[in-house]
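Asks: Provided below are the primary sequence and the corresponding predicted coordinates.
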Amino acid sequence: MPLPIYSHPSLTVLIDDSDSFLKSVAFQLDPALASKCFADTSSALAWIGAHGEPQPGRLAASYDTYPGPMEGCNVAFDIEQIHRISFEPERFMTPSVVVVDYSMPQMDGLELCEALRHLPCKKILFTGVADEKVAVDAFNRGLIDRYIKKSDDGALDKLEAEIVSLQQAYFAARSDPLRDLLELHNHSFLSDPAFSAVVRMVADQHGIVEHYLYPNPAGILLYDARGRAQLMVVETEAGMDAHYEVGCDNDAPPSFLQAVRERCIVPYFREGDGMYARDFAKNWHRWTAPAQRCRGAQTTYYWALFPLAPGELEQPAHPFEAFLREREHETAAP
């Protein structure tokens, strides 16, 4: 699966007319899969409508509005929008997956899914009543994305696995309309399977729970659950050549030029425009990290992780751990 341009923990909305069943399911799900429960369909629709991100969402490109053929239009997109999502405290409340029962007194589950069709949230029919024919028809009509019977062996394990899968699909779908455009701006690694695998490996190793495409230098902004940020700087052969040329133009030390020429380091000169300047001559090692290589389908990528100190980003990110604590406190409150 291609790498989403951004991904963060999101909310699973559970809707069932049995309050006791809702509490049981919410209790048994992985705590990292934060959930919100509704036994009343009207309340559920109102809440999801207020918190769900409409199509096309917060990230959208702008096009020329003058009459003319579409292929001749100019397209503009502010890449800075992407990582700024991490500054939004309410991002974890995004309802990415809705799990709904079929047989409910106010409206059945498929009627509810129909009412949510305009939203990009993924939908799971989790029921003991609807037969397979009804579920298949709903799937073919695009009303639901999955169907799980409550009576199935390991039903809750299946539900949890599908929630995780659909949350990933949710962010992938939010990325697809912009992917081709971003690949034209030094972000070809977004669609490279080899590099996507590297990012997922790094996420596993460092406990990363959210990531965002970063514009300058090109790379991925990573956060763990405690809100600690790292920037994964990604360079191509052309990018490394540019660092070398700028270094030569600014009389960089031979040791720096050799390290760049041999692809031993990835530079990230945070002060200034990100490239080498004469002021860095004595301490250039402070602004570099050992280069890791990823052989992609079309090119070789050179990447390195740079921990970001508090204050290096425009705003601090509200940590996922803090969000979970707040949710736990809200649930426990009388």
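Replies: Great, that's in hand.
Asks: C-alpha only now, for contacts and for neighbours.
Replies: Will do.
Asks: Helix, strand, or coil at the nearest residue to V234 once chain neighbours are set aside?
Replies: Of all residues not flanking V234 in the chain, W303 sits nearest, at 4.5 Å (Cα to Cα, 6 or more residues apart in numbering). The three-state label given to W303 by DSSP: H, G, I helix; E, B strand; the rest coil is strand.
Asks: And for W303, the neighbour number?
Replies: Other residues within reach of W303, judged by other Cα atoms under 10 Å, total 24.
Asks: try the one 10 residues further on
Replies: Counted with other Cα under 10 Å, residues neighbouring L313 total 13.
Asks: Validate this expectation: it resides in a strand.
Replies: No - checked against three-state DSSP, L313 lies outside a strand; its state is coil.
Asks: List the contacts of it.
Replies: If you count contacts by Cα atoms under 8 Å, 6 or more residues apart in numbering, L313 has none.
Asks: Thought C264 was touching the residue nearest to V234, still the case?
Replies: No - if you go by Cα atoms under 8 Å, W303 and C264 don't touch, sitting 10.4 Å apart.
Asks: what is in contact with the two at once?
Replies: Contacts common to W303 and C264, judged by Cα under 8 Å, 6+ apart, are A291.
Asks: The residue nearest to V234 and R228: what is the separation?
Replies: Separation of W303 from R228 (Cα to Cα, to the nearest Å) stands at 19 Å.
Asks: Equivalent analysis for E235, please.
Replies: Counting by Cα to Cα, the gap from E235 to R228 is 23 Å.
Asks: And what about K133, helix, strand or coil?
Replies: Assignment for K133 (three-state DSSP): helix.
Asks: ugh, wrong one, G142
Replies: Taking three-state DSSP, the label given to G142 is coil.
Asks: now it: how far from L110?
Replies: From G142 to L110 the distance is 11 Å (Cα to Cα).
Asks: what does Y244 give?
Replies: Counting by Cα to Cα, the gap from Y244 to L110 is 59 Å.
Asks: same question, M201
Replies: M201 is 38 Å from L110, by Cα to Cα.
Asks: Compare those two (neighbour count), which wins?
Replies: A direct count of neighbours by other Cα under 10 Å for M201 and L110 places L110 higher, at 21 against 13.
Asks: doesn't L143 make contact with the more buried one?
Replies: Yes - applying Cα under 8 Å, one finds L110 in contact with L143, separated by 6.9 Å.
Asks: quick one: buried residues of stretch 151-169?
Replies: Buried residues in stretch 151-169, counted by 16 or more other Cα atoms under 10 Å: 156, 159-160, 162-163, 166-169.
Asks: In addition, the following structure is provided for comparison:
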Amino acid sequence: MNSLLGCYFPTTVIFVDDDRGVLKVTNSFLNDDVANYDFFTDPYKALELINRSISTDFIASNISSSEARIYEMYKTMYNAKRHEEVSTVIVDFQMPAMNGLEFCEKIENPYIRKILYTGVADEDLAVHAFNKGLIHGYIKKQDPNKSKVINDFIKTSQVAYFRTLTDVLVGSVFKEINSTNPEETAFYDPVFIKYFDALVKKHNICEYYINEVVGGFICISRKGELSTLYAFTAETLEDNQINTHAILRDLIDLEDPAYAALTKDIEENRKTMCFPFYGESFIDIDVHNWKNHIHSLDIIEGNQPYYVAYVSHPGLEKDLNLYSFEQSQEAR
């Protein structure tokens, strides 16, 4: 069943081919907005880099609870080296030092996606390797649309990489924290998934991280600009509205006619208070800026109603010292 990812960020894709000309041509048509790329003619040097690459493992047994693992997933956005993580390897089958299948067998990280680049003579071997699960796909050198095929493979491989890392965890956290069947949540709701995918595209979001505290996602653009998707069910919104009323009572006179429209909007679930959460705590609010945290709600009618607010936080990335995907590319 299709579901949202617990997190996603651009990674590094490795190309291995003993023919420098092939690598040069490949580099000319790759989409730089999708991933970082490294190229090797020496498979041993490529393996050395791949096997010493950082690897995010949210399924690690040394993290005791699902809730703690969700927090580890969220904290990945503060890791300046996250975009160096290798998610995908595209390797030529016919190389003098070792063939592509031998190369794939030496990759230690089980989550890395392995794609074989094959000629006509090697296609049957590639199909056999794919059917046995030794590789995750293959690309024909003679394919007239190989530039599109390779770029599409990179996109789908990165998604598959993060799906492997986060699917089990996301399902378990819903059961552990909320005693909820994961398939009854927004994560598995096709209507909500369609909304989220459109949101990512519309706002040029290149990475996102689930945040249990806000009930949604922390989103980051290529330049490092921060935003948050707050998402509520009817039940969680009711709790949030109770908190909103309690906070506003301490800040303003809710009986004042000047706030009648605001009070009505909150009571009728057209607006709510949403607080930016980054690091270890919420961003402080006070009487001078509380209006900045009142946001209009849209309703997504899926398997159940979802109340959502997408909020940008301009300039906040500077306070948090986030390292963006654009910065990682400029540093290469």
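Replies: Structure received. Predicted model, so just to flag it, every value in this text is computed and none were measured.
Asks: quick one on the thing from earlier: quick one: map the residue nearest to V234 of the first structure onto the second structure.
Replies: Using TM-score structural alignment, the partner of W303 of the first structure in the second structure is V308.
Asks: what's the answer for P95 of the first structure, then?
Replies: With TM-score structural alignment as the criterion, P95 of the first structure matches V86.
Asks: L166 of the first structure too?
Replies: Counting by TM-score structural alignment, the partner of L166 of the first structure is S157.
Asks: would you say V164 of the first structure is within a strand?
Replies: No - the assignment for V164 of the first structure, made by three-state DSSP, is helix rather than a strand.
Asks: now it: how far from I15 of the first structure?
Replies: Distance from V164 of the first structure to I15 of the first structure, by Cα to Cα: 18 Å.
Asks: before we move on, what about F269 of the first structure?
Replies: Taking Cα to Cα, one finds F269 of the first structure at 50 Å from I15 of the first structure.
Asks: same check, this time on R146 of the first structure
Replies: From R146 of the first structure to I15 of the first structure the distance is 15 Å (Cα to Cα).
Asks: tell me the contacts of whichever residue in the first structure pairs up with K106 of the second structure?
Replies: If you follow K106 of the second structure across to the first structure using TM-score structural alignment, you land on A115. Listed by Cα under 8 Å, 6+ apart, the contact set of A115 of the first structure reads L45.
Asks: again, only this time at 6 Å
Replies: Listed by Cα atoms under 6 Å, 6 or more residues apart in numbering, the contact set of A115 of the first structure is empty.
Asks: S86 of the first structure now?
Replies: A317.
Asks: just checking, what residue in the second structure corresponds to it?
Replies: Using TM-score structural alignment, S86 of the first structure pairs with M77 in the second structure.
Asks: Next: L143 of the first structure.
Replies: L143 of the first structure maps onto L134 in the second structure, by TM-score structural alignment.
Asks: Helix, strand or coil: sort out D137 of the first structure for me.
Replies: Under three-state DSSP, D137 of the first structure comes out as helix.
Asks: er, D33 of the second structure I mean
Replies: Going by three-state DSSP: D33 of the second structure is coil.
Asks: Return the distance of it relative to R82 of the second structure.
Replies: For D33 of the second structure relative to R82 of the second structure (Cα to Cα), the value is 16 Å.
Asks: try S147 of the second structure
Replies: S147 of the second structure is 26 Å from R82 of the second structure, by Cα to Cα.
Asks: Let me see the contact set for the aligned partner of A203 of the first structure in the second structure.
Replies: By TM-score structural alignment, A203 of the first structure lines up with V200 in the second structure. Contacts for V200 of the second structure (Cα under 6 Å, 6+ apart) come out as none.
Asks: same thing with the one 4 residues further on?
Replies: With contacts defined as Cα under 6 Å, 6+ apart, the neighbours of N204 of the second structure are S221.
Asks: now it: how far from Y307 of the second structure?
Replies: N204 of the second structure is 22 Å from Y307 of the second structure, by Cα to Cα.
Asks: cool, Q327 of the second structure as well?
Replies: 34 Å.
Asks: quick one: which of these two has more around it?
Replies: Y307 (22 against 14).
Asks: Assess the claim that that one and F232 are in contact.
Replies: Yes - contact criterion Cα atoms under 6 Å: Y307 of the second structure and F232 qualify, at 5.0 Å.
Asks: Now do stretch 2-13 of the first structure: everything it contacts.
Replies: 34-37, 92-98, 171-172, 175, 190-191, 196, 210-213.
Asks: Mind telling me what N216 of the first structure corresponds to in the second structure?
Replies: Residue correspondence, TM-score structural alignment: N216 of the first structure in this structure matches V213 in the second structure.
Asks: With adjacent residues omitted, what lies nearest to its match?
Replies: F277 (7.6 Å).
Asks: neighbours of the one you found, just the number please.
Replies: 15.
Asks: swap in the one 4 residues further on?
Replies: Using other Cα under 10 Å, S281 of the second structure has 10 other residues around it.
Asks: Enumerate every residue touching it.
Replies: Neighbours of S281 of the second structure in contact, by Cα under 6 Å, 6+ apart: none.
Asks: how near is the match of K106 of the second structure to S43 of the first structure?
Replies: A115 of the first structure is 13 Å from S43 of the first structure, by Cα to Cα.
Asks: V97 of the first structure now?
Replies: 17 Å.
Asks: More neighbours: the two, which one.
Replies: V97 (26 against 12).
Asks: Just want the most central residue of the first structure.
Replies: S7 (0.9 Å; Cα atoms, centre = their mean).
Asks: Please say which position in the second structure R179 of the first structure maps to.
Replies: Using TM-score structural alignment, R179 of the first structure sits opposite V170 in the second structure.
Asks: Look up how far E176 of the second structure lies from that match.
Replies: 10 Å.
Asks: of the two, who's got more company?
Replies: It is V170, of V170 of the second structure and E176, that has more neighbours when counted by other Cα under 10 Å, with 24 against 13.
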